[in-house]
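Q: structure of the sequence below:
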Amino acid sequence: MLLKRFAGISLMLVLPALLPAYTAMAVVKPANLFTSHAVLQRNTILPVWGTAAEGKMITVSIAGQQASAKVTNGQWMVKLKPLQPGGPFTMTISGDSTITLTDILIGDVWLCGGQSNMDKEVGPHRNQPNVDNYLEELANANHPQIRLFKVPAKEGAITPQEEVNTHWTICDSTNVRSFTAAGYFFGRDLQPEIKVPVGLIHSCWGGTPAEFWLDKKVMATYPELQSLVTEYEAAMKEYPEKAAVLQQAIQSAAAAGQRDTISIKALSQLNLIKRNCGGLYNAMIYPLRNFPITGVIWYQGESNSDRAKQYQTLFPALIKNWRDTWKINLPFLFVQIAPYKTKGPDLREAQLLTWKKVPNTFMAVITDGVDSTFNLHPGNKQLVGARLALAARAMVYQEKIEYSGPLYQSVRFKGNQAILSFTHTGSGLMAKNGPLTGFTIAGKDGVFVPAKATIKGNQLEVTADAVKAPAAVRFGWNDIPHDNFYNREGLPASPFRTDVE
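A: Next up is the predicted model:
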């Protein structure tokens, strides 16, 4: 009898403890990509997913459409038929409970990725120049047809993750303050032209090389990238022991009533290794994979500038990886890194070659978008957004407009002349503010000297008195190219060389 009484008491004590966990499992919860104020991608099958109690039926309703699915292994996913642009709509998600999401728009979603020049916020940011006219930009940033989704920067994940802890917000002076400036200006310029709602996903982190954003398993399939994987795996083998030593030092100091700030900082720095070799792909890109998007804008490369040759493989591999992740040939629009005193021309060339070789990509040239300080983080993010939006309008939305400056195509040599041909000549080639600058020419000896470039229709003739039999031409081939070769649409030519290695 006594045993039964104690058993009853034990059960009564255990049940309340279990109830919150059971209730949490039973409650319907959509993924955080589905919140009020979201933009959902138009004109495509639209998955909606989340968690709930095992075996339950979940029903999602929006815009007169309804779809249901059964919970398996705690997960559910329904697939809605393509939705037309518009809104606002209300979405209901029903199971053991009902969730109501309001102010949902249907339009186009763009992913904004990269490092600090994409991560740079509209508002002030320490250690970086302010965005040009940022106070005025913030005051005028109320755009209810643009919505913002900022993925929190994480230390990285060794394995692919399923969720990001954030939510959608309306684009206004408050919310855009901490949002990607380049991404915001892109959306601000694009939305009035396409006349549908625009959703912007900010998923980037300053100072990160491209390999942080590329799946490690994919990287391992490229011989040129194998060294990155090998170095990462060697470092990860040492990680547990190093972390344990630092954690023990922190705990010992705490037990003595002290704070070991040196060990705390060292552990925080050590943990950043998790970002490497796909760590940020796992944590900040993979969780988005089922959420349909229109395309990607990307601003990165500064942290790979000392490995430009490798970047010729790494960057195209990243583009393919993301396209494979979304299972669609995503438009991938990226920004050539800005002129800077320690960032040589080789990385810009790697980006240029990617544009030329990888279909459905575009490179925005911003050599004219820097001030006299030539800071690594130019404040003119308005120009960055405008150039990307212009390309999107032409490539994705099929507007018949010129969207690029002159793009080097070929060279032929005739006597003492090098005759260069270009695509994207627009309504004609031009030099801004005087004769063309930035050109050099060499013979077979490879000694480059300043050259005279003359516009002849949609071609250039390049010569130098000292070079009687030219073999190669270069344009803007230095750390800080700031030259004056444009088309009449006001778009600058990318730096290039005819003697690509």
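Q: when you work out contacts or count neighbours from here on, use the C-alpha atoms and nothing else.
A: Fine.
Q: for the residue nearest in space to the middle of the chain, what are its contacts?
A: Among the residues of the chain, the one closest to the centroid is Gly113, at 1.0 Å (CA atoms, centre = their mean). For Gly113, the contacting residues are Asp119, His202, Ser203, Cys204, Val296, Ile297, Trp298, Tyr299, Gln300, by CA atoms under 8 Å, 6 or more residues apart in numbering.
Q: the fifth one: how many residues sit nearby?
A: In terms of burial, Val296 registers 22 neighbours under the definition other CA atoms under 10 Å.
Q: returning to what we had before: who wins for neighbours among the contacts of Gly113?
A: Ranked by neighbour count (other CA under 10 Å), these have Cys204 at the top, with 30 neighbours.
Q: wouldn't that residue be in contact with Asn117 here?
A: No - Cys204 is beyond contact range of Asn117, at 9.4 Å (criterion: CA atoms under 8 Å).
Q: circling back to that earlier point, doesn't the residue nearest to the centre of the chain belong to a strand?
A: Yes - counting by DSSP: H, G, I helix; E, B strand; the rest coil, Gly113 is part of a strand.
Q: buried residues in the strand or helix carrying Gln191?
A: Gln191 belongs to helix 181-194 when assigned by DSSP states H and E. With burial defined by 16 or more other CA atoms under 10 Å, the residues of helix 181-194 counted as buried are Ala181, Ala182, Gly183, Tyr184, Phe185, Phe186, Gly187, Arg188, Asp189, Leu190, Gln191.
Q: does Asp483 touch Phe439 like I think?
A: No - counting by CA under 8 Å, Asp483 does not reach Phe439; the two are 9.1 Å apart.
Q: in terms of neighbours, single out the busier of those two.
A: Higher neighbour count among Asp483 and Phe439: Phe439, with 24 against 21, using other CA under 10 Å.
Q: could I get the contacting residues of that one?
A: Counting by CA under 8 Å, 6+ apart, Phe439 makes contact with Pro450, Ala451, Lys452, Ala453, Val462, Val473, Arg474, Phe475, Gly476.
Q: circling back to that earlier point, got JSON lines for the contacts of Gly113, with secondary structure and distance to Ala394 too?
A: Converted to JSON lines, these look like this (DSSP: H, G, I helix; E, B strand; the rest coil; distance: CA to CA, whole Å):
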{"residue": "Asp119", "secondary structure": "helix", "distance to Ala394": "25"}
{"residue": "His202", "secondary structure": "strand", "distance to Ala394": "23"}
{"residue": "Ser203", "secondary structure": "strand", "distance to Ala394": "25"}
{"residue": "Cys204", "secondary structure": "strand", "distance to Ala394": "25"}
{"residue": "Val296", "secondary structure": "strand", "distance to Ala394": "15"}
{"residue": "Ile297", "secondary structure": "strand", "distance to Ala394": "15"}
{"residue": "Trp298", "secondary structure": "strand", "distance to Ala394": "17"}
{"residue": "Tyr299", "secondary structure": "strand", "distance to Ala394": "19"}
{"residue": "Gln300", "secondary structure": "coil", "distance to Ala394": "23"}
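Q: now show me the structure for the sequence below, then we'll compare the two:
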Amino acid sequence: MNMNRVLLWLVCLGFGSLGNASAEIRPASLFQDHMVLQRDMPVPVWGTADPGETVTVRIAGQTKTAVVDSSSHWKVTLDPMPASFEGAAMTISAGSETSGIQFDDVVVGDVWICSGQSNMQMGYGGIQELKDLESSAKNIRSFHVKNTVSFEEAETCGGTWKVEVPSSAVAFGFAYFLEEAIEAPVGIILTAWGSSSLEAWMPRDMTESVPHFKTMMDEFDADEETRQNIQRILDGPRPWKGGEDIFLRRQTNILYNAMMHPLAPYACRGLVWYQGERNTQSMAGMLKKPWFSRNSGMLIYGDVMKEWIKRYRQEWGNDDLHFLVVMLPGYFGKKLPTGPRAVDAESPDAHSWAWMRESQLQTLDLPHVSVANTIDLGDVKNVHPKDKLPVGKRLALLAQRDVLAMDVVAEGPVMQKVDRDGGELVVHFTNANGLKTTDGADPMGFWLADESQKWVRAEAKLDGNTVKLRSSELSSPLYVRYAFAGKPSVNLVNEAGLPARPFRSDDFQP
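A: Below you'll find the model as predicted:
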């Protein structure tokens, strides 16, 4: 390690300041040894240095320069590079110096940010089928963003690029199956923290587009006791106590400031998002108690998330930045908001996670968004199910089809339309080649209703690539709901074995 890199390391740890112009170069946190740069697209490289200085970045035959602005910031943009498994060196220097800071073993491949709450953070150590993949994993690198918070948008974050798979079960599975399918290294940037709400990952300026978020931020700014408690925890000893950790990660905005903002605009294919559980504590949102339920709730989550996706694309300066969203799997293990209706794991008329899934699917209104269907997965009583391998596999298939334009079957049957045929309803699907059930029985999970809004189980029969529905309790059914429950029993798949997407054909309000 040369002297400039030693000095840079000392500055990052707070042990001193660099004494000359070239030593004052401070690249952004993600630029390190063993990093993965994004292939086939422009690659920003940025940092800080003395105003007026000229910074030069060199890698793979490219030389780019930039003059540091009056706020001490600089940025160059590398030309698109092809994938490379062979590690190269990147040097960043100032003025006439040619050596500067050097980062070694830099490869070029596909980079994905994996973020969300506990089911993204959850490790794979207790999942044997993922542990069995460790020995065959290759060409995967990871950067785990240190969990912390900040009152202001931070320019740096903690973390180190490692030549090893990510600790997250979902991120590892995704990276493993993606790397198997492409001729390129895969880099995973993992930034996740359990029990965090969508609002925890929102920049402050979204108060302009999301009214309830403005209310939350106004309350946060006025709550001096909470702010002092946060600062006390940050100033105190590490590791934090359990209650302190939980208190920090359930706040609004300040996770984004510390754990997402420093990553932009690092070039990447997109962001994998597994979050939503924290926002399921109410239907309409903004509960007063408990305090950490001050969030969107299930019914408006979809609209808020669409605003969030658009804002992140602005942050990265990339309208094509792809979002892979993990649908919440089956769960009904604790009391959920019930309203006037009975709570039942199979009922299509309960205030259940079905409404959150519907909100998540609303993000498909935007281009460059995919949703991984997990309706056949999950655990009725465990909010942290272990069946993470199929989640990673389905995410990788979506990335192959929707981002890399590969010819793969990436999702199961999707309702196209519902026709009435006498006393029956006929459901037509896309992605339905080889429509079948996993157990050879009739399809499960279908319910029918008429204008009375009383839902009854349907008798379902396969007919080619359609499903015909009827019920002896309804002479003229009008509406159908499929897998629209907390933890439905389902068996309908296509020839690829991928599950049919939940849906409802009615517009009844909960």
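Q: picking up where we left off before, need the residues touching each of Asp483 and Phe439 of the first structure.
A: Each of Gly476 lies in contact with both Asp483 of the first structure and Phe439 under the rule CA under 8 Å, 6+ apart.
Q: and the gap between the residue nearest to the centre of the first structure and Ile328 of the first structure?
A: Between Gly113 of the first structure and Ile328 of the first structure the computed distance is 17 Å (CA to CA, to the nearest Å).
Q: give the aligned range of the helix or strand where Val6 of the second structure lies in the first structure.
A: In the assignment (DSSP H and E), Val6 of the second structure maps to helix 3-12. Under TM-score structural alignment, helix 3-12 of the second structure corresponds to no residues of the first structure.
Q: so what touches that helix?
A: Residues outside helix 3-12 of the second structure that contact it (CA under 8 Å, 6+ apart): Gly16, Ser17, Leu18, Ser22, Ala23, Glu24, Ile25, Arg26, Gly100, Ile101, Gln102.
Q: mind listing what's buried in that helix?
A: Buried residues in helix 3-12 of the second structure (16+ other CA under 10 Å): Asn4, Arg5, Leu7, Leu8.
Q: next: stretch 465-480 of the second structure.
A: 465-471, 474, 476-480.
Q: what's the end-to-end length of it?
A: Start-to-end, stretch 465-480 of the second structure (CA to CA) is 17 Å.
Q: that stretch corresponds to what range in the first structure?
A: Counting by TM-score structural alignment, stretch 465-480 of the second structure corresponds to 458-473 in the first structure.
Q: now the matching stretch, how far from the chain's geometric center?
A: Stretch 458-473 of the first structure sits 39 Å away from the centroid of its parent chain (CA atoms, centre = their mean, to the nearest Å).
Q: identify the residues contacting that stretch?
A: Residues from elsewhere that reach stretch 458-473 of the first structure, judged by CA under 8 Å, 6+ apart: 413, 415-422, 425, 428-429, 439-444, 446, 449-455, 497-499.
Q: and the helix holding Val6 of the second structure, how far from the chain's centre?
A: Mean C-alpha position of helix 3-12 of the second structure versus that of the full chain (CA atoms, centre = their mean) differs by 33 Å.
Q: any idea which helix or strand comes after it?
A: strand 26-27.
Q: what's the mean deviation for that next one versus the first structure?
A: Once fitted to the first structure, strand 26-27 of the second structure is off its aligned match by 2.1 Å on average (mean CA distance after the TM-score superposition for the first structure).
Q: check which helices and strands the helix or strand following that strand sits against.
A: Helices and strands here follow DSSP H and E; after strand 26-27 of the second structure, the next one along the chain is strand 36-38. Helices and strands touching strand 36-38 of the second structure, by 3 or more CA pairs under 8 Å, 6 or more residues apart in numbering; DSSP states H and E, are strand 101-116, strand 186-192.
Q: and among the ones you listed, the most buried is which?
A: strand 186-192 (a mean of 28; mean count of other CA atoms under 10 Å).
Q: what's the matching range in the first structure for that strand?
A: Going by TM-score structural alignment, strand 186-192 of the second structure lines up with residues 198-204 of the first structure.
Q: again with stretch 27-35 of the second structure
A: Stretch 27-35 of the second structure lines up with residues 30-38 of the first structure when matched by TM-score structural alignment.
Q: can you give me the end-to-end distance of that stretch?
A: One end of stretch 30-38 of the first structure to the other measures 13 Å (CA to CA).
Q: Thr280 of the second structure: which of the helices and strands packed on strand 36-38 of the second structure is closest?
A: Nearest of those to Thr280 of the second structure, taken as CA to CA: strand 101-116 at 14.3 Å.
Q: mean deviation of that closest one from the first structure?
A: If you overlay the two and look at strand 101-116 of the second structure, the average distance to its match in the first structure is 0.9 Å (mean CA distance after the TM-score superposition for the first structure).
Q: tell me where the longest helix sits in the second structure.
A: If you go by DSSP state H, the second structure has its longest helix at helix 298-316.
Q: how big's the offset between it and the first structure?
A: Averaged out, helix 298-316 of the second structure is 1.4 Å away (mean CA distance after the TM-score superposition for the first structure).
Q: who's in contact with that helix?
A: Taking CA under 8 Å, 6+ apart as the rule, helix 298-316 of the second structure contacts 198, 202, 206, 209-210, 264-267, 279-285, 296, 319-321, 323, 353, 355-356, 358-363, 366.
Q: quick one on the thing from earlier: name the residues that touch the helix holding Gln191 of the first structure?
A: Outside helix 181-194 of the first structure, the residues that touch it by CA under 8 Å, 6+ apart are 112, 117-122, 131, 143, 145-146, 176, 197-198, 200, 202, 297, 381-382, 384-386, 388-390, 392-393, 397.
Q: okay, the residue mapped onto Gly173 of the second structure from the first structure and Asn43 of the first structure: tell me how far apart.
A: By TM-score structural alignment, Gly173 of the second structure lines up with Phe185 in the first structure. For Phe185 of the first structure, the distance to Asn43 of the first structure equals 24 Å [CA to CA].
Q: all helices for the stretch 251-400 of the second structure, in order.
A: Per DSSP state H, counting those that start in this stretch, the stretch 251-400 of the second structure carries helices over the ranges 254-259, 298-316, 354-361, 389-398.
Q: got TSV for these, with distance to Gln62 of the second structure too?
A: As requested, the helices of the stretch 251-400 of the second structure are exported to TSV (distance: least, CA to CA, whole Å):
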stretch	distance to Gln62 of the second structure
helix 254-259	30
helix 298-316	23
helix 354-361	42
helix 389-398	32
